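Colleague: Attaching a predicted model along with its sequence, questions to come.
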Amino acid sequence: MADLSYCAERTGLLLIDPYNDFLSDGGKIFPMVKEIAEDVGLLDHMRAIVAATRRARVQVLHVPHRRWRPGDYENWNHPNPTQRRIQQRHTFEEGTWGGQWHPDFLPSADDIIIKEHWAQSGFANTDLDFQLKQQGITHVILIGLLANTCVECTGRFAMELGYHVTLVRDATAAFTREMMRAAHELNGPTFAHEIVTTAELIAALEATHGA
């Protein structure tokens, strides 16, 4: 970890699915992640990372899931199990509180909002790769939800495209501890270049920024 460093001009923070339905009391999915989220200090760590990246002038990119709209998935040949549940629950419904950004993670004027992803990868069928390349970004830091689905899939896709990938184990959450273990101890080491804590990441950002 001593050599961990992030050049601000080449680093991007990917803030994945920061919706009320995931992160706020009253959200459709929040009860399923609440225990893990509180255990790892999810919201405090996400807030701290966003603040630290802004201080370091690291580009923040919001990587949102598709907001449910009437008719979504109805005529699809192969909607996946998660999409079926979204269809039933109307998760992240467009025009509703649940489909709005959590108030602590509202985009700033300098942030980039990526096109909504339909499944689990923030890259598939979006402009994320294009936007990163246009900004000259080579290193991506992933925070948000869920650790073992959208965060993991986006991280894997990033690695396949040649990006340096950092996962932050206490700035994400999942439905179970087993899922968190899979994300960071079993699967993460097969594709992520760094798996760090919030404290380690912020220390690296501050050290690099100070230098």
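Modeller: Thanks, I have the structure now. This structure is a prediction, so every number in the text was calculated from the model and none was measured.
Colleague: C-alpha only now, for contacts and for neighbours.
Modeller: Noted.
Colleague: Number of residues surrounding residue 126?
Modeller: 16 (other C-alpha atoms under 10 Å).
Colleague: those strands in the protein, which residues are they?
Modeller: 11-16, 59-63, 112-113, 139-145, 164-173, 194-196 (DSSP state E).
Colleague: Give me the contact list for the shortest one.
Modeller: Just to be clear, that refers to strand 112-113. Contact partners of strand 112-113, identified using C-alpha atoms under 8 Å, 6 or more residues apart in numbering, comprise 59, 60, 61, 62, 63, 64, 107.
Colleague: Can you say which of these are buried?
Modeller: Buried subset of the contacts of strand 112-113 (neighbour count, 16 or more other C-alpha atoms under 10 Å): 59, 60, 61, 62, 63, 64.
Colleague: this is the other structure I want to compare:
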Amino acid sequence: MSKNAIPHAYIDPPNPALPKVEFDIDLSTTALVVTDPQIDFLSSKGAAWGAFGESITEHNTVENIGRLFEASKRAGISVVISPHYYYPVDHRWDFAATGETLMHKLRMFDRRDPLSLEGFDGSGADWMPEYKLYIEDGKTIVCSPHKIAGPQTNDVIFQLRKKRIDKVILAGMAANFCVESHLRDFVEHGFEVAVVRDATAGSKLPEGDAYMAALVNFRWFANALWTTDETADRLASAAR
């Protein structure tokens, strides 16, 4: 199987019941939004690799996110990062749900202080090294951190509105958690959203295959569900 082929378990049904809708890229009003392109999710050295590594490897997620960055920069669309950071105060919350509790237990995305980058470089909260040339180019919009999964707690939607964006190409980690939460909130706020199915991944735990759970909901909520190859081709075509 080609590394860019959809794994057999996740191939779309031959006779889907859900209708197909169109999503046309307008370079001036389209942005790439990437959630959590960080070491703790995507690196074999990261805190969550044990839960997510199999799916990341299966979908070639790390390389595909990099290809999306490259294609988006080449096309000239806005690129927006919705990161995940935890500061010491966040570990003193009085309660947390299951996923939050796991992230706190693993000490994912930990930073020493919201106003300091001491200890940030190369930590689990840092960007994947191969993405830094795209994220740190002085043009990419890096938003304030979301705290659980969705953009309700950060400024992603504000930043998109200030750039007059109404179409979002969505990728990043994790499929059934931050990506799906961003998708749902974007749709509720009137954005058109195309999810890049092989530029994300999910946990594989005794509780189930989180990527499969997300994929079903992507099919319901997204305006389009593309591969990285298809997304790159569409961006290139729109830029001609």
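Modeller: Ah, there it is. As the structure is a computational prediction, the values presented were derived from the model and not from experiment.
Colleague: Drop the TM-score for these two in here.
Modeller: The TM-score (TM-score structural alignment, normalised by the length of the first structure) is 0.91; 206 aligned residues with a C-alpha RMSD of 1.8 Å.
Colleague: Between which two of the contacts of strand 112-113 of the first structure is the distance greatest?
Modeller: Maximum pairwise distance in the contacts of strand 112-113 of the first structure, criterion C-alpha to C-alpha, is 15.9 Å, between 59 and 64.
Colleague: Next up, the contacts around the counterpart of residue 12 of the first structure in the second structure.
Modeller: When the second structure is aligned by TM-score structural alignment, residue 12 of the first structure is paired with residue 31. Contacts for residue 31 of the second structure (C-alpha under 8 Å, 6+ apart) come out as 77, 78, 79, 80, 160, 165, 167, 168, 169.
Colleague: at 6 Å instead, please
Modeller: Neighbour list for residue 31 of the second structure: 77, 78, 79, 168 [criterion: C-alpha atoms under 6 Å, 6 or more residues apart in numbering].
Colleague: how close does the aligned residue in the second structure for residue 35 of the first structure get to residue 125 of the second structure?
Modeller: Using TM-score structural alignment, the partner of residue 35 of the first structure in the second structure is residue 54. Using C-alpha to C-alpha, to the nearest Å, residue 54 of the second structure is found at 21 Å from residue 125 of the second structure.
Colleague: Next: residue 221 of the second structure.
Modeller: For residue 221 of the second structure, the distance to residue 125 of the second structure - C-alpha to C-alpha - is 29 Å.
Colleague: between the two, which one's more packed in?
Modeller: residue 125 (26 against 19).
Colleague: Return the residues in contact with the counterpart of the more buried one in the first structure.
Modeller: Using TM-score structural alignment, the equivalent of residue 125 of the second structure in the first structure is residue 99. Residues near residue 99 of the first structure by C-alpha under 6 Å, 6+ apart: 19, 92, 93.
Colleague: for the second structure, what spans make up the helices?
Modeller: Using DSSP state H, the helices found in the second structure span residues 39-42, 49-59, 61-75, 98-106, 132-135, 156-162, 180-188, 210-221, 228-239.
Colleague: Can you say which of those is packed in most?
Modeller: For the helices of the second structure, the largest average neighbour count (mean count of other C-alpha atoms under 10 Å) is found in helix 39-42, namely a mean of 26.
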